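*Asks:* give the three-dimensional model of this entry:
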Amino acid sequence: MRYALGVEYDGGGFQGWQGLGPSGPSTVQATLERALSSVADQAITVSCAGRTDAGVHAECQVVHFDSTAERDPRAWTLGVTGRLPPTVCVRWCMPVDDAFHARFSARARRYRYTLVNRPVRPALYRSTMAWERRPLDADAMHRAAQALLGENDFSAFRTVHCQAPHARRNLQDIQVRRSGETVSIEVQANAFLHHMVRNIVGSLLEVGAGARDEGWIARLLAGRDRTLAGPTAAPQGLVFLRPLYPAEWGLPEEVTL
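*Replies:* You can find the predicted model right below:
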């Protein structure tokens, strides 16, 4: 039987998503697989919708796995969560068609980057928000960001370690908003390159702080040169909100297009 899970986690204590074996550093994947294997009484391997880096969080990461163990969705949800550390939980579980794949069936992914914008570093929420001391013009950041919409070559915003065969991605939505001292950047695309969101945020911060003009983002995109873009934003402000799937898979509404 194939199952899909919605998994929530605080990535602060993990070395990213991807499992590196029993002797490697702590990862979300390895932690989840140990809990699933305990409930199933057999070895379980999961595939995820999108790997996250060290320190990055997820509101609803979607994974799938196969098992011959007879457990109902409630038993998977509660049993696995009971074997996970407080920083990880299974939000839901449901059986899916054998053709479903958490990564390849997804049509889009959505992220949110949040930071506190004030002269003094935050004490609360410091593990889930970044900090920028320079005053930011969120409206200017939003206007500049619209140049990224559509299918483009995002070479200027990928890390040199990115292993994707090409840099073309379809960025479907990007919004920059301010609420008091908090600035958030939400972005949705069909897929993302390694560090793409954090590199976009790092460049938008230069615009928001007045160090670069609004047209700079469009010029970076066209130039395809990572060395000219802004620094990579800190990981703790980034949350993988959710992947999105066609309705035909019958997944919960929060992950359905």
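*Asks:* for the rest of this, base every contact and every neighbour count on C-alpha atoms.
*Replies:* Will do.
*Asks:* what about the strands in the chain?
*Replies:* With DSSP state E as the criterion, the chain has strands at 2-9, 47-48, 57-66, 88-96, 108-117, 130-132, 150-153, 168-179, 182-189, 238-244.
*Asks:* one more, for comparison:
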Amino acid sequence: MRIVLGVEYDGTDFLGWQRLDRGRTVQGVLEQALSFVAAQPVAVTCAGRTDAGVHGRCNVVHFEPPVERADRSWLLGTNSRLPDDVCVRWIQRLPGDFHARFSARARRYRYTLLNRPVRPALDARYVAWLREPLDAQRMQAAARHLLGEHDFSAFRTVACQAPNPVRTVHALSVQREGDYINFDIQANAFLHHMVRNIVGSLLLVGQGVQAPEWLGELLRGRDRTVAGPTAPSQGLTFIAPLYPAQWQLPAEVTGADLQP
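*Replies:* As a prediction, the model looks like this:
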């Protein structure tokens, strides 16, 4: 039996998800809180590791409980020991063959950009900002070139450790809502900085610097040095991983049409 948690966090003041020898991380504070409830060390595995400054709406983790506690104790006890910028939203028990990372069949991210002459105040921790006008329709036209299975070498950081750069993008939309532009992307998995690098390249299209067809050229060229800059981290939120319906997890992390 494994315990599965849905975890929400504001990534602004963290050095990312992954536990480090020094510095504040989401995994670090979560494991400390769980270990307090268990009265012994607890290690967690997550669906997706986020970078410094990136937020999580519902990252999914699992762990094997070293002691028996009621679900209410795990949930309330852990939240009582977590800082204000992290919380466990829900808890569920699943068989031991469930894996937060490997059982996921897709992952969803949203990048939010404030596009107006004046910088943000209330939303400064959660949106990126660009004062120059952007054409969302041009960016949407460019985004279509990234759909499907491709080698995304042009959109990953040089520090990316993934052995295979091929990923499948299921959906990518660019929608303006007033002064805000949302970039929503779903794929089977992501490379390091892939979403932020895609957004950085789309912004050049939105500014009229590049044509929409340029995104297709970048894919085929596989050269990171000629793509757009990496977009700032604060605009990015890991919305959730998606799992097949067989696991009977909450609706926000379940894709009914995903194959086991």
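*Asks:* TM-score of the superposed pair?
*Replies:* In this superposition the chains share a TM-score of 0.98, using TM-score structural alignment, normalised by the length of the first structure; 255 aligned residues with a CA RMSD of 0.7 Å.
*Asks:* before we move on, the earlier item: quick one, which of the strands of the first structure is packed in tightest?
*Replies:* Per residue and on average, the most neighbours among those fall to strand 238-244, with a mean of 25 (mean count of other CA atoms under 10 Å).
*Asks:* can you name the residues of the second structure that that one overlays?
*Replies:* Per TM-score structural alignment, the counterpart of strand 238-244 of the first structure in the second structure is residues 236-242.
*Asks:* before we move on, the earlier item: would JSON lines of the strands of the first structure with distance to G230 of the first structure be doable?
*Replies:* Supplementary listing: the strands of the first structure in JSON lines, determined by distance: least, CA to CA, whole Å:
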{"stretch": "strand 2-9", "distance to G230 of the first structure": "28"}
{"stretch": "strand 47-48", "distance to G230 of the first structure": "29"}
{"stretch": "strand 57-66", "distance to G230 of the first structure": "22"}
{"stretch": "strand 88-96", "distance to G230 of the first structure": "32"}
{"stretch": "strand 108-117", "distance to G230 of the first structure": "16"}
{"stretch": "strand 130-132", "distance to G230 of the first structure": "14"}
{"stretch": "strand 150-153", "distance to G230 of the first structure": "17"}
{"stretch": "strand 168-179", "distance to G230 of the first structure": "17"}
{"stretch": "strand 182-189", "distance to G230 of the first structure": "16"}
{"stretch": "strand 238-244", "distance to G230 of the first structure": "17"}
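*Asks:* quick one: which of those is nearest R143 of the first structure?
*Replies:* Comparing the strands of the first structure by their distance to R143 of the first structure (CA to CA), the top pick is strand 168-179, with 8.5 Å.
*Asks:* so the closest one versus strand 108-117, what angle?
*Replies:* What separates the directions of strand 168-179 of the first structure and strand 108-117 is an angle of 40 degrees, with axes from the mean of the first three to the mean of the last three CA atoms, to 10 degrees.
*Asks:* which strands and helices sit next to strand 168-179 of the first structure?
*Replies:* Under the contact definition 3 or more CA pairs under 8 Å, 6 or more residues apart in numbering; DSSP states H and E, strand 168-179 of the first structure sits against helix 138-145, strand 150-153, strand 182-189.
*Asks:* how much does that strand stray from the second structure?
*Replies:* Plainly put, strand 168-179 of the first structure ends up 0.3 Å away from its match in the second structure on average once the two are laid over each other (mean CA distance after the TM-score superposition for the first structure).
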